[in-house]
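> This is a predicted model, with the sequence first.
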Amino acid sequence: MRIVSYNTAGGPRADSETVLTEIGNEMVGGIAKPIDVLVLQEQTTIAATTAAFKELLNAAYADDPAAVYAQGVLQGGSSGAGRPGVVYNSVTVELIDEVAFGVVNGSAQARQTLRYQFRPVGYGPEADFYVYSNHYKSGQSDTARREVEATALRADADALGEGAAIIYTGDFNIYTSSEPMWATLTGSGAGQAYDPINRVGTWHDNYGFRDVHTQSPVTTARFSGQVTAGMDDRFDFQLVSGELLDGEGVSYIPGTYHAFGNNGTHPFNGELDFMTNTALPTATLTAIANSSDHLPVVADYQVPAVLGVTADTIPGKVIVGADVRWDVTVENAAEVVVAHGADELDYTIETLAGDLVTSISDVDSALGGGNLHSLAIDTATPGSHGGAIEIASTSHAVANNHVAQYAFTNVVDHANPSFDATDDLDIATIDFGVVALGSSTLNRPAALHALESLLGDTAALDLDVIVASGDTVALSTTLTTFAGLAAGEQIDFDAVLDSATPGAFATDLQLEFSDEDLPGEASGVTLMLQLLARVAIGGDADTDGLVSGTDYLAWAGHWGQSAGAWNDGEFNGDGVIDGLDYLVWAENYGTSEQSLLAVTVPEPASAALLAAVLVPLGLRFRRRRGASA
């Protein structure tokens, strides 16, 4: 916050806007910002001069939504030479209260003291600070009256109690720190005042204090009533209570206190805008000299920290062993233009509930982007895991001093595929047995199961890859890859046999599974499925590839049996070994698998040619038989 104390000598005047806007433009310690609190002395009336300063600032910052000025409404009593007033930026500070006190008469105070209670916008009462505006009786012979004012001021300030943040501003009209009123202001007690630049001594006409002098910027009057005599007095001050010197909460920023336009390069006892002055551009120095017979006293104060917390979400469901991190960013969210414009944020992070274990202490400066804390979530076992945390700050007057956040995830066990619904079966065989050559395509039902974990919820199952090898033309399945088979569910499929070709067949299927697509998913679980079948010529009971007398004997030895098997002579699949099975044997007697596999079906043209050759041969054979007869 930029706070200014300014005896305006009854202004504003033509150059006053330049003075105030240049105060806002001046870069001090990396800070340049519009005035936040303008404490005024020698105001004719609140309704006239103070309101005029308010309107002047609002006009100057008409295009800046961050600068909207308001004014105090309490007008203190005065016996002459104006009275205190205040204008403030309502976007950055709130005026909470105004109090006027002090007896005004010819032997006591010349003017009442005004006490303003302010609060930075966005903060709580802990951030309140008090600004006193005083215009002490002038004159070297009026030390007693200034002491009366100082005594009344300290009584009021001490009543605020220990810990009050106080700024004592105004035109003190004092020549030396040995004066009783200075001792009263700086004496011990709750409201003890300190000079933030510790430049105490005899200021009047003292070259050693030329850089802190505030009166007068001219040797020749530039407006009626302007006090002259050149720069030789430190009349204007901002003193502070000790609470504003500890660097905590609202606090004075070292190195920012100065008399605006004075860096000690002007002529001693001369005019402020003399060409040797390097403090500001000459035009600004001239505006200061033209506007009042006092220099504004400017100081910057840090605001308290603001606790800002951003907590990322975590997946609502993960798999055992997943690396789950809950990213929580804690930042000092104070709205300032430089980092040292706000108090540092001291904070802790502690667990409130759940199995998330954390205990963190850290610090963040404003504008630093915050500190990222990556909190590990326990995923070692299935179940609900995570926790609630509290981020709390112990920084003085911090805004939003504690925040609670929570994050939980459901940890599930790995998926478990099986060929059995109740047992963990990773290897299975489907054997068609012996099947007659030329039977219709045969199907055998089968299923894959996603087993449920005994430890808790279970991830869904994905079948990612099917690798088939062996006799894949004869033996195959209808199984395809899939995703998301819930635990406790199954996928049905068929094993398929094509019996068009005789022989012993085997197909091996390697099934590669993974968990559903969740953090912590695992792959590489493999199940093996083997398909077997023997396609035999009808009547080949011993499946040796030749229909022979041996097969007849097998049939004959089991004649009349029911529920017989192929090897017993049950060839037609009706379950009874009888004459129908004999007919199958008889029809194929002498046939071998080798001969069937060697047969090549001729092309139509070749078949015609073959028939043309065979017909004469057949005729010749018949003639020979006839001849023999």
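Great, that's in hand. Numbers count the residues shown, from 1 in each chain.
> Every contact and neighbour count from this point should use C-alpha atoms.
Noted.
> Which strand or helix spans residue 412?
Using DSSP states H and E, residue 412 sits within strand 402-412.
> Residue 146 too?
helix 143-159.
> buried residues in that helix?
Buried residues in helix 143-159, defined by neighbour count with 16 or more other C-alpha atoms under 10 Å: 143-154, 157.
> Turn those residues into JSON lines, columns for distance to residue 240.
Output for those, formatted as JSON lines (distance: C-alpha to C-alpha, whole Å):
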{"residue": "143", "distance to residue 240": "22"}
{"residue": "144", "distance to residue 240": "23"}
{"residue": "145", "distance to residue 240": "22"}
{"residue": "146", "distance to residue 240": "18"}
{"residue": "147", "distance to residue 240": "18"}
{"residue": "148", "distance to residue 240": "20"}
{"residue": "149", "distance to residue 240": "17"}
{"residue": "150", "distance to residue 240": "14"}
{"residue": "151", "distance to residue 240": "16"}
{"residue": "152", "distance to residue 240": "17"}
{"residue": "153", "distance to residue 240": "13"}
{"residue": "154", "distance to residue 240": "12"}
{"residue": "157", "distance to residue 240": "11"}
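> next up, a second structure to put side by side with the first:
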Amino acid sequence: MQEQPSLLTRICIASLLLLPLAIVPDALGQLRISSYNIAHFNGDQDAFRHVLEALHSDDIIGFSQPCDIMIFQEVREENIVDLQANIDAAAPRGIVYTMATFTSGGGEDFAGGGQAYFYRSDRIAEIPTSHLDISTGANRDTDRWLFRMLAYSSTDAYFFIYSSHLKAGTGSSNEADRNDGVNLVRNNADALPAGSNIIYVGDMNFYSNNEDGYQAFIAAGGQGQAIDPYGTGSWGGSSNAIKHTQSPRDVSGGGLIGGGCDDRFDFHMPNIKMFDGNGLSMIDGSCRAVGNDGVHYDDAINDGTNTYLSNTAESNALADALFQASDHLPVLVEYQVPAVMTAFAPSDFGRVIVGAEHFVDVYVKNIAEHVDPIGVDELEFTATGQDGITGSLSSTAPLDPDFVIVQLPVDTSASALVNGTVQLQATSEATQNSEWSLSVAGEVLDHAVPSFSGKREITMLESVISIEPGDLGLFKIPIHNFQYDMLQAELDVISIEGLAGFFYSAAPLPTGIDDSPGTLQIGFDSDGLPDGEYSITVDVNVSDEPLPGAGQGQLQLDLVVNVGSAGCPFDLDSSGVVDGADLALFLGQWNQDGSADFSGNGVVDGEDLAMLLGAWGSGC
């Protein structure tokens, strides 16, 4: 039967798993990414800060967390200082944002403006040598950045972000410019190292899903194929109002465009690899235009009551801020992060006996930090035993504080000192600590070998004593664990079957017999008995020490008591006296088992000779 760990063992192990492990770095929590066209910072800065604060606190998908990445379009060089100041002012307490590589050279600063990227440097790091400007026409560049997640060592936790502000305007010429720009971006993305994580954000200025530029983004073929989280159908009309991002204003003024919220210009699209649910991946259903409640089609976002947030007053205040801050709505998206594996197994599985069904319990859990469980990839892994630990099992580990127990068999086919290993290999993409090795030791013991002799295995024995009438007789029978060594179980005597009449157990049964024999003591009470020979056959039941795989055995013992003149065991020739004739018979049995084994140790030896000489010349 498979053994289960005791409650105390489970509590201790669970406590150990709750302790922080020095070799496990703080895991990176799930990612929140925003993208926002700030219209050259022509809006009200107090309103802008209000919007930034709302990006951090937005909880309409069930949870909130500070933004990890904030990307802005239409940013001029002169806006950077004020932009950083507003980001810092709106940041949750203790959180600092760093600006990534920023470029707005050539005519870009005086046309559409550049792309600015701010990130939490305690969680994410830029690889600045991979920054690239891709000219997409009309004095506009798409910026490409490469980032890595600090708590993960796998390159599958690196990701590229392309931020674009494509040519605005209707008509075939503007559409062609946008299409040319997208093809340049796609060509660059398709040429990245195989398996790259890619995100496209920005103000794309697509008027419909039929535009060639949009179709170029989502075209199959190449790793750069974009996945539109809203699907590839039409986004036009009031039935799709929830997707629209321009304009939150119904009137133009102060450098901000009006016209009402009826266009979807602002996009956030990952490539296939970042939308497959594995490792670093967009959380399906998390993409939203912040402040858009879906009922302000072709209208100002703050006209009447806004119901984007559950708190109407807060929602109306946010709508007012969006109206004043820019002529676009920000797009907010959540990403799950890869798993982080930790594992534990008892370093010593103890002592078991050959043939036992015994297992090593391996405890595994996913300790990735998260705001909500949906923000962490599941942890799939395989555990494989080596060097005395056998088998290979696959499982899925839950998030901390829960854990899964995987049981791997111990090889108990032969006795051995086991110094085994459990190798864990995570199969979930980009898992931190994806390889884990646990050392497990223990002992596999041979069964005990019960014997009446320490020199050879003897399982049947006759023992004879002589006493005077009325005396108490005592058999002292040595019980050996034959050829005992460190890889053999100890021996326990567990019962004596067949004792009856005047025979009785005279002492506790011996247990823990190793290389020193135990003594089985059986008494005989002759009170009131006439002279004569009294005998009984008993079974001595023995077992291995109480370990997994323990077996049982049996020894047979014939007990003979001569009371009074019934005879003497030392008078081997029954002449009535112990003399030279008895000595000759004794020596003929030397180093063998026979009637001259007075001590009952299974062999005729010096101990028996001493007993014979002690009775010399007597009639016993």
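Structure's in. What do you need? Quantities reported herein were computed from a predicted structural model and do not represent experimental measurements.
> So after superposing, what's the score?
Put the two chains on top of each other and the TM-score (TM-score structural alignment, normalised by the length of structure 2) is 0.71; 535 aligned residues with a C-alpha RMSD of 4.4 Å.
> coming back round to it: in the helix or strand following the helix holding residue 146 of structure 1, what counts as buried?
Next helix or strand after helix 143-159 of structure 1 toward the C-terminus (DSSP H and E): strand 166-171. By 16+ other C-alpha under 10 Å, the buried positions in strand 166-171 of structure 1 come out as 166-171.
> which other helices and strands contact strand 166-171 of structure 1?
Packing partners of strand 166-171 of structure 1 (3 or more C-alpha pairs under 8 Å, 6 or more residues apart in numbering; DSSP states H and E): strand 2-7, strand 37-43, strand 129-135, strand 236-241.
> so the last one matches what in structure 2?
Taken onto structure 2 by TM-score structural alignment, strand 236-241 of structure 1 occupies residues 266-271 there.
> Select, out of the helices and strands packed on strand 166-171 of structure 1, the one closest to residue 224 of structure 1.
strand 37-43 (14.8 Å; C-alpha to C-alpha).
> Regarding residue 55 of structure 2, what is its secondary structure?
Using DSSP: H, G, I helix; E, B strand; the rest coil, the structure places residue 55 of structure 2 in helix.
> returning to what we had before: show me the contact partners of the helix holding residue 146 of structure 1.
For helix 143-159 of structure 1, the external contacting residues (C-alpha atoms under 8 Å, 6 or more residues apart in numbering) are 102, 107-109, 113, 136-137, 166, 179-182, 184-185, 189-192.
> change it to 7 Å
The contact list for helix 143-159 of structure 1 (C-alpha atoms under 7 Å, 6 or more residues apart in numbering) reads 102, 107-109, 136-137, 180-181, 184-185, 189-191.
> Out of these, which comes closest to residue 34 of structure 1?
Of all these, residue 136 has the smallest distance to residue 34 of structure 1: 27.7 Å, by C-alpha to C-alpha.
> And that closest one, what's its match in structure 2?
Per TM-score structural alignment, the equivalent position to residue 136 of structure 1 in structure 2 is residue 166.
> Leaving out chain neighbours, which residue sits closest to that match?
Counting by C-alpha to C-alpha, 6 or more residues apart in numbering, the nearest residue to residue 166 of structure 2 once its immediate chain neighbours are dropped is residue 204, at 5.0 Å.
> give the contact list for the one you found.
Contacts for residue 204 of structure 2 (C-alpha under 7 Å, 6+ apart) come out as 164-166, 265-267.
> Matching it against structure 1, which residue comes up?
Using TM-score structural alignment as the criterion, the counterpart of residue 204 of structure 2 in structure 1 is residue 172.
> mind checking how far the residue lying closest to residue 374 of structure 2 once chain neighbours are set aside is from residue 284 of structure 2?
Excluding the flanking residues, the one nearest residue 374 of structure 2 by C-alpha to C-alpha, 6+ apart is residue 336, at 6.9 Å. Using C-alpha to C-alpha, to the nearest Å, residue 336 of structure 2 is found at 10 Å from residue 284 of structure 2.
> ok, now residue 39 of structure 2?
Taking C-alpha to C-alpha as the measure, residue 39 of structure 2 falls 29 Å from residue 284 of structure 2.
> ok, back up a step: show me which of residue 336 and residue 284 of structure 2 is the more surrounded one.
Higher neighbour count among residue 336 of structure 2 and residue 284: residue 336, with 26 against 15, using other C-alpha atoms under 10 Å.
> What range does the one helix or strand that one maps to cover in structure 1?
Element membership of residue 336 of structure 2, judged by DSSP H and E, is strand 331-336. Using TM-score structural alignment, strand 331-336 of structure 2 lines up with residues 297-302 of structure 1.
> superposed on structure 2, where does that stretch end up, distance-wise?
When structure 2 is superposed, stretch 297-302 of structure 1 averages 1.9 Å from its matched positions, counting by mean C-alpha distance after the TM-score superposition for structure 1.
> From the chain's centre, how far out is that stretch? Work that out for me.
34 Å (C-alpha atoms, centre = their mean, to the nearest Å).
> Contacts for it next, please.
Applying C-alpha under 7 Å, 6+ apart, the contact partners of stretch 297-302 of structure 1 are 1-6, 236-237, 250-253, 256-260, 340-343.
> got it, and stretch 112-130 of structure 1?
Defining contact as C-alpha under 7 Å, 6+ apart, one finds that stretch 112-130 of structure 1 is touched by 76-78, 84, 91-104, 131-134, 164-167, 249-250, 304, 397, 399.
> In PyMOL, select just the buried ones from the residues you listed.
Of these, the buried ones can be selected in PyMOL as follows, counting by 16+ other C-alpha under 10 Å:
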select buried, resi 76+77+78+84+91+92+93+94+95+98+100+101+102+103+104+131+132+133+134+164+165+166+167+249+250+304+397+399
